[in-house]
Structures are given as structure tokens and as C-alpha cells.
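Colleague: This is the structure alone, sequence omitted:
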């Protein structure tokens, strides 16, 4: 498949559908500013709070790691901090999953396509025996198991250009949870989280202030300019395009660095603000820059979309309607260095991974200079980045039965790490 598109998402305007509330008055929305998370003081303390405070101190004093065989240090911002945090997560973390809510919106994972991240996380979280507990009094985190994709599929009225039905549904669900259980009210939702890869995930929170401001939102649409995603609290969720539910990872890998004859490659539809500019400057104008809306038939007979990625040094990953793109992880799967073009995008697992080690980030304004930027990268630097792409791949792979440090555990770790940091702030408040 050449272009993992969103065929059911064709906004009437250039942006997402609207909600009736006046989001322009949102005090958090001020250009590219990133509002600092405000701590929520719990109404009462629990043993879980004390364990989180203990974990925070342990992480702050993490012993230095040298020559760790199971983790490749150059991929991480601080491998010692990550290792200690991950160990404590494995030992301490307990998650309570609400059983309320009927299918298909709740407990119905979608395991194929571009929204597979939210579906696979739901499937694996609900089947987990290591972290999930039945007693909510033991929980450090509370998972809200609804699907943003299913919200869109079941509640959005095509052509209406409004997300009101989705936002109202989510608001009513949170109101029900907070009225039925004491856990939401104890922290005003600060120890709750949800996982949404659908582009509209952030916008469905706007009618519930505590959900929008306090919860940990694991979102593919991790755009700090819109006043919903909050760096330091929320989690950037990798968008993974999966073709098969039975075999979530297949056909990965690519040619070694020396055999990649194409400098840069992109093929896809021209929606959003970046892709038309990319096509204007590079489409059909330079043999080194293989930029297409659709790969010509005479070329696909010899080299299809996947083979292009496997034969390219750099895979261009421009934003579409929103900042996120499944091509980033797709490039990692095919061992092609991702070139990310999306201003204001917080990259997945940004709390742990050092993306400069295995990717290139290009400002949207620099698209006309794209070839110049890529050619300025020394060959030795490219070879190192390409090697690092192969090494980081394990952290983006789904498995029917999760394995250590895979994408399921990385997502959960990012949520855990965020919650630990927020408890630290509460302690100092």
C-alpha cells in the first residue's frame, strides 16, 4: 500500500471539525507556548502516593549505568534514569481499568490500520497480568479504556463538521465515573490516563476541564501549539500503521547503508500545510529527491512503496492534517532515517529517547533547503544514524505477547514517568 491514509477523515475546512465551546478563549492556547503542568493536591493520601514519591527519589538518584548490555545508551537522553525508572515501574506499578462502558466504544480494540496504536495498547493492557489490579485502592494509575477511533466511527455525523457528539459523550462518561467512584475526585483526574491515536483524540476532551487539563493524555496528535497537549504531563504516542492483526510486525528491515541508492523519498496525498510545499519544491525536479503524490505505475512495477523506503537513505515524514505521521515508525521499521517535518510536534517517547541520534528534524520553513540540509550531513553521521535506527526499532515493535522494552512497555513507561513527576510536584506544592 502506497499511502496509509485516513479515508474517513476529510474535514470540510483545512483543520479538524469544531466543538461548540469557544476554545479561542482557552488560556493555555497562546501560539507555541507550552503551559507548565499545575500539580493537583489529592484530597487524601494513599499508599500508592507514597510509592510514587519513593520512586521519584530513587529515579533522581539513579546509579550511573556503564556498558548495559540490554540498552544502547546513545539512543537515550539519560540511560541511567530510564533504566532505574523502568525497573521501578516493573516492580511497583499497578493499573486499575474501569469496566464501565459498553462496546464498541469501550473495550473494542481496532488492531489494523493507522489507529492501531490505541487498539493494541487497549488489547494488551486489558490482558495484562503484571500491572493490572482489581483493587483500585492499590492503583497508581487508572486507565480509561475508550477508543477515539470508535468514538469517531460510531458518533461522528459525516458532513456535520462538528465534534460535539463525541465531546459530549466523553464528558458524560467522565461525569459518570466521577459520580460512581471516588478515585477521579481524589486527584481531579491527575492519576487517570487514556490512549488515543485518532487525530481527533485531543479535541474530544474540550468539554471537560479536568479531563483536558489534568489527565495524562497519550496522543498521536501531540501538538503543543493547540493548548491541549501539555509537554511534561502528556505522552506522545507513536502512530503505527499495521496491515495485519495476526502479525503486527512483518516485513521489517531494509538494505544496508551502502546499498541505499536514493537520497530521499516520499509518496502520499497532498493534504495539510507541509506536503503541497514539499511537492512544489521537489516533485519531479530532482532525481535524488523522489517526491511523489503517487508513485508512477512504470516505477512501481520495479519498485513499490516499501522497496523505496528500504532503498532510501532518508524517508521524508511530513505532517498531514495534524502533526503526527505513521511514516515515522514505518521508516524505523524499514531502517530508513526519518526526516520529520512538523513544527510544534513532541516526538514519541521524548521523555526517554534522544531523537537526534536516529532522525533528522527539519523546520517547515526549510523545506526549500531540504536537499542542502541532507547533503550537509556527513556520510559517517548518516551511517551512525542508520545503525541507530535499527537499534531503536525494538522500542517500536508490537508483540502479541509483550516483551521487555517493546512499544507497549515504552508507552506504559512514559505514562508512569509522567505520573511520578507530577507526584513530585504535588509533594513540593
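Modeller: It's in. Computed from a predicted model, the values in this text were never measured in an experiment. Residues are numbered from 1 along each chain as shown.
Colleague: hey, let's count contacts and neighbours off CA atoms from now on
Modeller: OK.
Colleague: Give me the buried positions along stretch 397-409.
Modeller: Burial within stretch 397-409, assessed by neighbour count using 16 or more other CA atoms under 10 Å, is assigned to 397-399, 405-409.
Colleague: Please enumerate the helices of this protein.
Modeller: In chain order, the chain shows helices spanning 47-60, 79-92, 116-126, 148-155, 164-180, 183-187, 209-214, 275-282, 297-300, 305-310, 327-333, 370-375, 379-392, 407-428, with DSSP state H as the criterion.
Colleague: how about those in JSON lines, adding distance to residue 364?
Modeller: Below are these laid out as JSON lines (distance: least, CA to CA, whole Å):
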{"stretch": "helix 47-60", "distance to residue 364": "36"}
{"stretch": "helix 79-92", "distance to residue 364": "31"}
{"stretch": "helix 116-126", "distance to residue 364": "26"}
{"stretch": "helix 148-155", "distance to residue 364": "28"}
{"stretch": "helix 164-180", "distance to residue 364": "31"}
{"stretch": "helix 183-187", "distance to residue 364": "39"}
{"stretch": "helix 209-214", "distance to residue 364": "28"}
{"stretch": "helix 275-282", "distance to residue 364": "9"}
{"stretch": "helix 297-300", "distance to residue 364": "29"}
{"stretch": "helix 305-310", "distance to residue 364": "22"}
{"stretch": "helix 327-333", "distance to residue 364": "16"}
{"stretch": "helix 370-375", "distance to residue 364": "10"}
{"stretch": "helix 379-392", "distance to residue 364": "21"}
{"stretch": "helix 407-428", "distance to residue 364": "27"}
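Colleague: try this one next to it:
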């Protein structure tokens, strides 16, 4: 008589255990979360995506250049439609200084005049607010905050960003540099780390005088700044501080090292890029020695790959007065396009 234990083992061996099956390795030659789908999907977005913009409550301008450039590019580009019935998403435009009471009144007015908000309770709508909106008890503001996509600026103030729903605009550098003269892997680095700071902050005080680091308030000119980026392995950024140069750091092959006390949930293009492959994240608690240790451990074969992938990803951080494919404007739109499918809620009356 067969041993029932061995019979059971033979039976189980015919069915692979899911947790033990080999998982596909990430594509380390690409900085993208979905390298096989992003480009065909991007082309489909360019052909089909339509956005309807409600009439704003008054003439206005945004507080930041990135907001203004995104808004004007959208209104003047091929994605804008005057026919709400063909729109995938709806933009709710309001000035940055509009009070929450006025925003609530604005939403109340167009939800009674148009049917589109009530079909999804605002889930196929989005708004632009660099500082982000907080939580309010008003019914209109609750639906706007919880259901609609918020486009804010990176980094967003604490508590005003909902991961997996909201989007951040990449920083707009007012003085973009000329492209680097040589590929990043064909040059030697003079510094382990470079940090441009308008004031000494925390652990960076401990790096003053360290020959492996260049810390300065402002380079003397653009050429010097480009040389700093090209001559440094890592560019340091404080999360919550000035991150305007992060796109140019990537473009010049200077791997961003973001110093933060907590996990970052509002990085630009989190639906598109594998940030762990193009940047390093370091805590403040261990001081300068921990920072230097993390950077040194990242050097080597992995570092050269990160550098190359960062250069590839940098095209998405470029803002153009006239938008071009795969630039910052179009990549933000691509994230909106990924959110175009929404649940159509049944309309219900509120007491």
C-alpha cells in the first residue's frame, strides 16, 4: 500500500506554489514602470484624449510658472474640446487665492447647470492647485478633494496629497541649461556630491570643508553650474526645499540624492518612472556619515546604470513654451489619461 504522505507530496509537486514561482525581473534597461506599453499608450493618448474646461469664476492667473504654463498649454493645445460630450476628463479652473467658500459655490453652480459632475460625483474631474487643498466639511469640497484629481506642485504640503489619485507637476527651472557636451558615462567626477543651497541646513553643515563635496549658495554663472552637475556623481536635494534643479541633475548625469525623514508619496511621474532606479533616498537621522556611506555604496555598476536611466528619464522634466512629445506637459497629461476611466455613480439627492 502506497504511503499516503508520499502520495500527497507527489500530488502537490504537480502544482507549482505561487509564492515560489519565479517573478519576471524588472527591465533594468528602462526607467519606466511599463516599458512595453508606455510608448504605444502615449501615442494613443495624443490621438484621442480630450478635456473640457469649465468657464472659470473670473479672469485669473496662477501663482507659479509651472501651473500657468500647464494651464495655457492645455487651453491652446489639441487636447482641449468645446464639446463636453466627447471629453474624457473635465477641468475645474479656479485661481489660487480663491476662498474655499467661493470654490464650493463654483462647484455648486456648475453641478446644477451641467450633468457631468453628478455622473461621477467629480471622479472624472481635476483641478490645479499648487499648494493643494485640505479637508473641509462642505459637501462640494469633500467631493472635490476625495474624488477629483488634484494637480499640485512638487513637493506638496503635508496632508494635502492623496497617493494613487493626485499628481504633482515637476519643477520648472526658470533658466534651463544647454545640453551636456558629452555622455555622462564618458567623464570623470570630481565630487561625490553637490548641493546648491541658499542657507545651511541640518546635516549639510557637517559637509562643509569636506573635499568630496561641493556646497555653495549659487554658482557664479550658468557655465559653472553646468560644470558642477557634470563633475559630481550625486546632486543633493532636501525634500521640502528647493528641488527646481532635479530635472537638470538627471539630464547632466548627476544622480539625485533626496534627503528626507519619511517616504515620499508625491514624486512627479510616479505612474511612469521607477524612481528607485534613477535616484537615491537618504534619511537625515544618521548624519553626514550615513549620507556618505549610502552614496559610496551606490557607486559602481549600479551607479552607471542609474546615471544612464536618469538621462533617459530627464526628457519628461523639460518644460517647453510650445509643448513637445514626452516633455513635462505631455507626461502630466499622460498621467491624467491613465485616470480617465471612472465609475459612473448613480445620481442621488442630498438633504
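Modeller: Everything's here; your move. Just so we're clear, the structure is a prediction, and the values are computed from it rather than from any experiment.
Colleague: before we move on, the earlier item: what's the closest of the helices of the first structure to residue 339 of the first structure?
Modeller: Taking CA to CA as the criterion, helix 327-333 is the member of the helices of the first structure that comes nearest to residue 339 of the first structure, at 8.0 Å.
Colleague: And that closest one, what does it pack against?
Modeller: Judged by 3 or more CA pairs under 8 Å, 6 or more residues apart in numbering; DSSP states H and E, helix 327-333 of the first structure is in contact with strand 312-318, strand 337-341, helix 379-392.
Colleague: Do I have it right that residue 249 of the first structure meets residue 396?
Modeller: No - under the criterion of CA atoms under 8 Å, residue 249 of the first structure makes no contact with residue 396, lying 9.8 Å away.
Colleague: State the number of residues packed around residue 43 of the second structure.
Modeller: By the measure other CA atoms under 10 Å, the count of residues near residue 43 of the second structure is 12.
Colleague: What's it aligned with over in the first structure?
Modeller: Using TM-score structural alignment to pair residues, one finds that residue 43 of the second structure aligns to residue 87 in the first structure.
Colleague: so how far is residue 168 of the first structure from that match?
Modeller: Distance of residue 87 of the first structure to residue 168 of the first structure, computed by CA to CA, to the nearest Å: 39 Å.
Colleague: quick one: which of residue 249 and residue 396 of the first structure has more around it?
Modeller: Neighbour comparison, residue 249 of the first structure and residue 396: the larger count goes to residue 396, with 24 against 17 (by other CA under 10 Å).
Colleague: Spit out the contact partners of the alignment partner in the second structure of that one.
Modeller: Residue correspondence to the second structure (TM-score structural alignment): residue 396 of the first structure is matched to residue 317. Listed by CA atoms under 8 Å, 6 or more residues apart in numbering, the contact partners of residue 317 of the second structure are 170-171, 247, 327-328.
Colleague: Can you report how many residues neighbour the aligned partner of residue 294 of the second structure in the first structure?
Modeller: Under the alignment defined by TM-score structural alignment, residue 294 of the second structure is paired with residue 373 of the first structure. Residues near residue 373 of the first structure, counting by other CA under 10 Å, number 13.
Colleague: show me the contacts for residue 373 of the first structure.
Modeller: Contact criterion CA under 8 Å, 6+ apart gives no residues in contact with residue 373 of the first structure.
Colleague: can you rerun that using 10 Å?
Modeller: By CA atoms under 10 Å, 6 or more residues apart in numbering, the contact list for residue 373 of the first structure reads 360, 362, 366-367.
Colleague: closest to residue 204 of the first structure among those?
Modeller: For those, the residue nearest residue 204 of the first structure by CA to CA is residue 362; the value is 29.7 Å.
Colleague: What lines up with that closest one in the second structure?
Modeller: Here residue 362 of the first structure is matched to residue 282 in the second structure, going by TM-score structural alignment.
Colleague: Skipping its backbone neighbours, what lies nearest its match in space?
Modeller: Of all residues not flanking residue 282 of the second structure in the chain, residue 259 sits nearest, at 4.9 Å (CA to CA, 6 or more residues apart in numbering).
Colleague: So what does residue 216 of the first structure match up with in the second structure?
Modeller: Matched across to the second structure, residue 216 of the first structure falls on residue 149, judged by TM-score structural alignment.
Colleague: where's that match relative to residue 165 of the second structure, distance?
Modeller: The span separating residue 149 of the second structure from residue 165 of the second structure equals 6 Å under the rule CA to CA.
Colleague: anything in contact with each of those two?
Modeller: 123, 336, 339.
Colleague: Can you tell me how far the first one is from residue 104 of the second structure?
Modeller: Using CA to CA, we find residue 123 of the second structure at a distance of 16 Å from residue 104 of the second structure.
Colleague: quick one, which of those two is more surrounded?
Modeller: Between residue 123 of the second structure and residue 104, counting by other CA under 10 Å, residue 123 is the more crowded of the two (26 against 16).
Colleague: Mind telling me what the more buried one corresponds to in the first structure?
Modeller: Residue 123 of the second structure is assigned residue 190 in the first structure as its aligned equivalent, the criterion being TM-score structural alignment.
Colleague: what's the answer for residue 234 of the second structure, then?
Modeller: Residue 234 of the second structure maps onto residue 314 of the first structure when the alignment is built from TM-score structural alignment.
Colleague: and that match, what is it in contact with?
Modeller: Applying CA under 10 Å, 6+ apart, the residues contacting residue 314 of the first structure are 260, 262-266, 289, 331, 335-339, 359-360, 374, 382, 386.
Colleague: one more time with 6 Å
Modeller: The contact partners of residue 314 of the first structure, taken as CA atoms under 6 Å, 6 or more residues apart in numbering, are 264, 336-338.
Colleague: Nearest to residue 143 of the first structure among those residues?
Modeller: residue 338 (31.4 Å).
Colleague: ok, that closest one touching residue 315?
Modeller: Yes - because the distance of 5.0 Å satisfies CA atoms under 6 Å, residue 338 of the first structure is recorded as touching residue 315.
Colleague: Now the common contact residues for the two.
Modeller: The contact lists of residue 338 of the first structure and residue 315 share no entry, where a contact means CA under 6 Å, 6+ apart.
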